[in-house]
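Peer 1: Using only what follows, build the 3D model:
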Amino acid sequence: MNRRDVLKVLGAGCWGWGGVPIRRARNDVFVERWSWAMGQVVHVMLFAGSERAGLDACAAALAELRRVESRLTLFDAASDLCELNRCAGRTIMRADADLRAVLTLANRFKAITGGAFDVAVEPLMRAWGFHRPRSAAPAAAELREARAAVAAAVVELDGDRVRLPNAHTQLDFGGIGVGYGIDRALGMLRARGVTRAFVDVSGDVAAIGAPPGEAGWLVEIADPRRAGRSIAVTRLRDAALATSANTESVIRYASLVVGHVMDPATGWPARALTQATVVARSATAADALSTAMLVAGREPDGVVRSWTAGRVGGQQSRGPHRRTRLPD
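Peer 2: Prediction:
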């Protein structure tokens, strides 16, 4: 999703985070690149030994994001994900490392969140018109059918072989693919010796180290109900942050406005919270767990810190919540 309006990175370029010039040292040449990948704006910031080395590292990170996108997107018939969906109920598919990794993680996060996160929501996304345009909201019978397809979905993994035994199963990596891509991009940066970097894919972000002289990369989480205001400001160091909200990517059916994050249990777009932001050890975890928190209205296991905006059980919920650890 496009989360640009719900997150800001404070400070960039050659200035310190308090407006004071950063004292330069070895590997402290600041480099940044703006680009486009995974259908969203991408911002890469890092410190390197030279401008050339920094630009090369940025290019490698962007190339990795685009490579992952080509494998896992639902909007290119040649992608591995689309091929797997075509195999549903028919044949076993041999999956490459990326597809196997994402499916393994998706199964894990589904279990951790009690089903609040589920990559099998594609039938609901389609029913509500997010994948195929439609002129009216789905009827109750159509939603029941889509919800049944989600509930019956099973992903069988055996080494490099993957099978979707139910012909109605269709997967959508919208709640995990960007996070996985960011983690892969960070891996490319680390392989090039980068020890201070920040990757932002339209609001899903992750950090390596921190800017010189700082405790972490400073990030502001915007208040979805009050323009120009923030819920919190936090620092990221060797961690990731993701925000899920049903206020950015929406479809309107007359007076009905629906967001794109689906609740697998009800078949309706998630309504427990207006916005959920989480910090986790990896971008993949932050992506999936922020989705689950928006759906369930509570913090799932694996979250380091979280902030919410919205109503849960009639009570306003804002601010940081408990700390947990991502299971090994």
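
Peer 1: For the rest of this, base every contact and every neighbour count on C-alpha atoms.
Peer 2: Will do.

Peer 1: what helices or strands is the helix or strand harbouring Ala61 leaning on?
Peer 2: In this structure, Ala61 is located in helix 51-72 according to DSSP states H and E. Here helix 51-72 touches strand 29-37, strand 40-48, helix 80-86, helix 97-112, helix 177-191, going by 3 or more Cα pairs under 8 Å, 6 or more residues apart in numbering; DSSP states H and E.

Peer 1: what helices or strands is the second one leaning on?
Peer 2: When you say that, I think you mean strand 40-48. strand 29-37, helix 51-72, strand 197-201.

Peer 1: Identify the residues contacting it?
Peer 2: 2, 12, 27-36, 54, 58, 194-202, 211 (Cα atoms under 8 Å, 6 or more residues apart in numbering).

Peer 1: If we use 7 Å, what do you get?
Peer 2: For strand 40-48, the external contacting residues (Cα atoms under 7 Å, 6 or more residues apart in numbering) are 2, 27-36, 54, 58, 194, 196-202.

Peer 1: And this one, please, so the two structures can be compared:
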Amino acid sequence: MHSSKLHTRLMGSDFELIATGATEAITARRLEEGVSEIQRIEALLTVFNESSITAQINAQAGGAPVPIPSEVYQLIHRCNKISTLTQGAFDISAGVLKKLFNFKYEHFTWPEKTAIDQAMQCIGFQHIALLNNQCIQLKRNGMRIDFGGIGKGYAADRVKARWIADGATSGVINASGDLTAWGTQPDGGPWKVGIAHPDDPRKALLWLPVNNASVATSGNYEQYVERGGIRYSHNIDPRKGWPVPYIKSVTVVSPSAELSDALATAVTVMGPVVGLDLVNQLPDVHCIIIDGRNKVIQSDNIQIHAKG
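Peer 2: Modelled structure (predicted):
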């Protein structure tokens, strides 16, 4: 069995695709098809192009319903289901709020309460109406949706589905550490993903063998801000309009890249206690959290996956 790799930048992230097949020609074709599928989804979902479906929906916020392709309608439907499941900790309308808390700027200043209150008026997955005939309506003026927390996972799932339909018995799609893998490496061993060490992100703290699963990590060891003696993460709780207490990273393993992507964000917002309680109720979903003090907290069944 042959395997071929491709590194490229798509959806604002570094993607690595590993295709396998009987011949080099097959793996080359699969890589090409994988890239074009991700590009197609990026054009559909991006907020940086006025002709994208997302931009068309946002342009009509507070106004008329927008007819959209079935694919995007179904994606929004699944996003709203995850929002319901996580009690609003994951919310595709939260971007308006995140812009206020841009910790990347050197001179970050805490936003005024009035600005937060104003942003909160434009947020809430419950104001995203899924209507008949594949129409979406954002019910409030100023509402904006974006798929930053789930788009890469969705793209990875789509590439996997295409490759499997083409007969691929194994493969990897890795979007900046959010990794989907199935089958085995050409040498017969499992694909593996490393969980970064909190004090040296170049080193792996744990290795997870990944077989027919997707692993997503939400976390940035650098991005936090201190206020009143409390460290806050760069992740914002869309229900409160406030950054969440600092957790170094959350890694979620599940059967779907889209689900892993969204749940990694949600568990970060929910915190270890509530987040793990949710994960432990979901079939085939596992989680590893590294808190602000480097404590590693694992969901009930992750032990069967984790290797030191």
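
Peer 1: rewinding a little: of the helices and strands packed on strand 40-48 of structure 1, flag the one that's most buried.
Peer 2: Ranked by mean neighbour count under mean count of other Cα atoms under 10 Å, these are led by strand 197-201, which reaches a mean of 26.

Peer 1: Read off where the helix or strand that it is followed by ends up in structure 2.
Peer 2: Using DSSP H and E, the helix or strand that follows strand 197-201 of structure 1 in sequence is strand 204-208. Aligned using TM-score structural alignment, strand 204-208 of structure 1 spans residues 178-182 in structure 2.

Peer 1: Now do the same contact list for the aligned partner of Pro209 of structure 2 in structure 1.
Peer 2: Correspondence of Pro209 of structure 2 to structure 1, assessed by TM-score structural alignment: Arg235. Counting by Cα under 7 Å, 6+ apart, Arg235 of structure 1 touches Gly216, Trp217, Leu218, Val219.

Peer 1: In CSV: the residues you listed, plus distance to Leu65 of structure 1.
Peer 2: Supplementary listing: the contacts of Arg235 of structure 1 in CSV, determined by distance: Cα to Cα, whole Å:
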residue, distance to Leu65 of structure 1
Gly216, 23
Trp217, 21
Leu218, 23
Val219, 22
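
Peer 1: tell me the two of those residues that are most distant?
Peer 2: Gly216 and Val219 (9.1 Å; Cα to Cα).

Peer 1: ok so, going back, can you check which of the helices and strands packed on strand 40-48 of structure 1 gets nearest to His168 of structure 1?
Peer 2: helix 51-72 (19.2 Å).

Peer 1: What range does the closest one cover in structure 2?
Peer 2: Counting by TM-score structural alignment, helix 51-72 of structure 1 corresponds to 24-45 in structure 2.

Peer 1: which residues touch that stretch?
Peer 2: Outside stretch 24-45 of structure 2, the residues that reach it (Cα under 7 Å, 6+ apart) are 2-4, 10-11, 17, 19-21, 52-54, 147, 155, 159, 163.

Peer 1: Leu259 of structure 2 maps to what in structure 1?
Peer 2: So, by TM-score structural alignment, Leu259 of structure 2 is matched to Ala285.

Peer 1: In what element of secondary structure is its match found?
Peer 2: helix 283-296.

Peer 1: For that helix, give me the average deviation versus structure 2.
Peer 2: Superposing on structure 2 and averaging over aligned pairs (mean Cα distance after the TM-score superposition for structure 1), helix 283-296 of structure 1 comes out at 0.5 Å.

Peer 1: and that helix, what does it pack onto?
Peer 2: For helix 283-296 of structure 1, the contact count by 3 or more Cα pairs under 7 Å, 6 or more residues apart in numbering; DSSP states H and E identifies helix 177-191, strand 240-245, strand 275-280 as packing neighbours.

Peer 1: what separates the second one from the chain centre, distance-wise?
Peer 2: In this view, strand 240-245 of structure 1 has its centroid 6 Å away from the chain centroid, taken as Cα atoms, centre = their mean, to the nearest Å.

Peer 1: Heading C-terminal from that strand, find the next helix or strand.
Peer 2: Later in the chain than strand 240-245 of structure 1, the nearest helix or strand by DSSP H and E is strand 250-253.

Peer 1: And for the helix or strand following that following strand, what's in contact with it?
Peer 2: Downstream of strand 250-253 of structure 1, the next assigned helix or strand under DSSP H and E is strand 256-259. Contact with strand 256-259 of structure 1 is made by Asn246, Thr247, Ser249, Val250, Ile251, Arg252, Pro269, as judged by Cα under 7 Å, 6+ apart.
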